[in-house]
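In: missing the sequence, but the structure's below:
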């Protein structure tokens, strides 16, 4: 008799789980299965690519197609001070730490999303004191006061028959991928900003030093001119002209000093400290080494390396999964719930056989009429996918254009720097000869003044061209994605999130 009761009490559970098994076996996943966009077929970024730039001051930069991009590419400038600043920024930059926290949040959200694939078990305990009102159900008896103590457990499970939950988790995984590449993009942007700002700071310092040297030279010329004026061999206007030139050049000093301080403040911010607490090492512009062997990834590999392209791909994946979620919402949803518990008037009677209760059974929610909201919701998800597709393609085009710009910029930089070096050498030689002739009275002061101004302009232009060559080299490494995929598995630098 006892066995028979147990057998009959299990029948509802057995039937429900049998039905659940049939539904799971016959389940499908609606919506498109995501596939990565095909890699581009082109092999170059610009028409008629060159193998190397023209040599500028004896240094040509060679473009090595398909060569590996160094993950710590800034070390190629061979500056210990630059390495120190980059490492300090990686360790303390707040933007990078925020990106890493966002990545961890998306990872934990994904883990939470996996819970939908498992049964949910909940427990409930309660104790109440009540007074009933028999008149409510139409009885004429007097009300009574009684206690109710309950203890129950509920298990529920969502049957993902049409794959809506699976698509939702797929979207959460795509979000993790997106945050991963956003973190890598923040890392790449940070290292590039530190290196570029350090180069700019060194260039401003070099220009300031050159300007101060020129002012010192012009003051010496002023003393010589004053002697000539007193002896009657030069007009007084020569003194006035030279004083005006000195004042103009001295006006450049605070402007350059301001640019240096702004660069230092930016470096402090990138390194995660207040400007008043920054201790920045000095970098000499001419002490940097120019990377001469430059890798150039193939376009088909670039789309698998650049963080912004991979981020756009992750967004495309998320949009694809959202179509499945919106499609599944148009179909019935199934769930299974079972409850078992006991009730009594007090704790002592809680486990009496008469107070036990249970329920088990499936439920189905069928969308019948939603005024087109589900249909148009799916259409909107498809439109979002189309938008993500266009954004991905545009991101790829922008990336290719950035690499092309960097390659051409380095070609032009070499040409410009070589001409600036030639102009600098000619201006220095012309000034030296004119100074000697001026001392001998063979040329006028105006000739010397013109040569002085020309040398100043040439020196500044040369330093600017040199800094631009360094920064465009940085731009190429950034355009290629920074080489994070070549980082060793265990490294002290956070080169791969």
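Out: Ah, there it is. Only a predicted model underlies this, so the values are computations on that prediction, with no experimental measurement involved. Residues are numbered from 1 along each chain as shown.
In: hey, let's count contacts and neighbours off CA atoms from now on
Out: Noted.
In: immediately after the lengthiest strand in the chain, which helix or strand?
Out: Among the elements of the chain assigned as strand by DSSP state E, the one spanning the most residues is strand 145-159. Counting by DSSP states H and E, the next helix or strand C-terminal to strand 145-159 is helix 164-231.
In: other SSEs contacting that next one?
Out: Applying 3 or more CA pairs under 8 Å, 6 or more residues apart in numbering; DSSP states H and E, one finds that helix 164-231 contacts helix 80-92, helix 94-113, helix 236-270, helix 307-328, helix 445-479.
In: One more to weigh against that first structure:
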């Protein structure tokens, strides 16, 4: 009874030890108090009208971000292109495979919670020297031995080192997951911006071509007046230079357009010679209402912040692993087997053998490596905490920058619209005065150049307003939690990312 009591006490002690895990437990950091995007309350942006890039935009605080946020631009071609990119983009597929690999690494670490079992079979033919007595019980010098052996091993996780290693591997998989989400968000944002850039470039090309046609009409008028002696050679040469200068900008714009479409093709996962839809600014609708998450929500929404959180957890778990490596450990083993002289003797009584062993290991001196490994793990934890704080600040700055851009670029668009309206009116007046001979060719040329610059600036400002909305959604995390970017079903994600069952 005393022996049973002692054995039960020892077993209970092992169970209690196996229930604890050394090292710090991970706690999700909180957002520092008082952090916000702006010191002043947010107000609607400048704007007018109900359509186009000039509308006013308002902000809704605390509203969830839709997973398919690009659909707010109401462009079916864009929607189809993004879906194609999510299905075909090679960088995203590579990240999805990398996540599966990271989850498998977690399951590799989880195998340490289970006993190990292996089997071996060793048939031998043996001859004993006549210097010795015959070894087998049949007193022969030449004999066979067939050994079948099982090896059973188990290392109790007394200090939780294995569980900390599983936690660290799981956190590394989380890092991989949020790097995947960041890749998907960047890919989507780049693709949407590329379509807006294409539309803006096409508008700039159209504006330049219209201006070239207008300049050529003016050139023809000056040439007629020059023949009549009513215009100088200098006037004609100046107008020729103006036309040539505008024509020289077209190759650069066409190059930008071609390169933008090449970028779109690669993001979609196809070759640059593949057919893609064409985009124009009038196909996009600027959203009049934009969601703005609370700063505290960024801790869960931003992939880079979540990856930094996971890095803290991984570093925290590695401290526990380093501490457990310095503590005593127990290894249990059993070697049941059977050794026979002939195969027919297998499974007959009397030929079995077994060994049961327990080994207690305590590191004593490894040149200080275990101590320094623990110190290194603690330093890595401190580094991860500081990196996390910097990542949070950067995330809040991104949202603040996006909100500022939305405000000031709306003001810039209004100013550019006013400038374009004024230069268009001035150009009409200059045309009329030139026909009546009440204005010089130089005045006409200056009016045309001012109008050309104002129209190009207006087109660029219109594209910028669409891009600002994209930047806001990107800075808020892009709603990844409302869609599935992982390339596998939720059931498969649960089986790989949560379970430690060894099959």
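Out: That came through fine. These figures come from a predicted structure and were not determined experimentally.
In: What's the TM-score once they're superposed?
Out: Once superposed, chain against chain, the TM-score is 0.91 (TM-score structural alignment, normalised by the length of the first structure); 481 aligned residues with a CA RMSD of 2.6 Å.
In: thinking again about what came up before, just name the most buried of the helices and strands packed on helix 164-231 of the first structure.
Out: For those, the largest average neighbour count (mean count of other CA atoms under 10 Å) is found in helix 307-328, namely a mean of 25.
In: That one vs the second structure, average offset?
Out: By mean CA distance after the TM-score superposition for the first structure, the fitted helix 307-328 of the first structure averages 0.4 Å away from its aligned residues in the second structure.
In: Which stretch of the second structure lines up against that helix?
Out: The aligned range for helix 307-328 of the first structure in the second structure is 303-324, by TM-score structural alignment.
In: now the helices for the stretch 351-497 of the first structure?
Out: Here the stretch 351-497 of the first structure has its helices, by DSSP state H, counting those that start in this stretch, at 373-440, 445-479.
In: Just tell me which of these ends up closest to residue 183 of the first structure.
Out: helix 445-479 (14.7 Å; CA to CA).
In: For residue 298 of the first structure, see how far away the counterpart of residue 402 of the second structure in the first structure is.
Out: Alignment note (TM-score structural alignment): residue 402 of the second structure maps to residue 406 of the first structure. Separation of residue 406 of the first structure from residue 298 of the first structure (CA to CA, to the nearest Å) stands at 15 Å.
In: These two: who's more crowded?
Out: Just comparing residue 406 of the first structure and residue 298: by other CA atoms under 10 Å the higher neighbour count belongs to residue 406, 22 against 18.
In: Who are the contact partners of the nearest residue to that one once chain neighbours are set aside?
Out: Nearest-residue entry for residue 406 of the first structure: residue 476, 5.2 Å, with adjacent residues in sequence omitted and distances by CA to CA, 6 or more residues apart in numbering. Residue 476 of the first structure is in contact with 403, 406, 407, counting by CA atoms under 8 Å, 6 or more residues apart in numbering.
In: Now do the contacts for the last one.
Out: Translated: residue 407 of the first structure. residue 476.
In: Distance check, it against residue 295 of the first structure.
Out: From residue 407 of the first structure across to residue 295 of the first structure, the span is 11 Å (CA to CA).
In: what does residue 195 of the first structure give?
Out: As defined by CA to CA, residue 195 of the first structure lies at a distance of 18 Å from residue 295 of the first structure.
In: Kindly report the same for residue 235 of the first structure.
Out: 60 Å.
In: swap in residue 8 of the first structure?
Out: Taken as CA to CA, the span from residue 8 of the first structure to residue 295 of the first structure is 75 Å.
In: Comparing those two, which residue is more hemmed in?
Out: residue 295 (19 against 10).
In: Now do the same for the more buried one: its match in the second structure.
Out: Here residue 295 of the first structure is matched to residue 291 in the second structure, going by TM-score structural alignment.
In: so who does the nearest residue to residue 142 of the second structure once chain neighbours are set aside touch?
Out: Once flanking residues are discounted, residue 142 of the second structure sits nearest to residue 127: 4.5 Å by CA to CA, 6+ apart. Applying CA under 8 Å, 6+ apart, we find residue 127 of the second structure in contact with 141, 142, 143.
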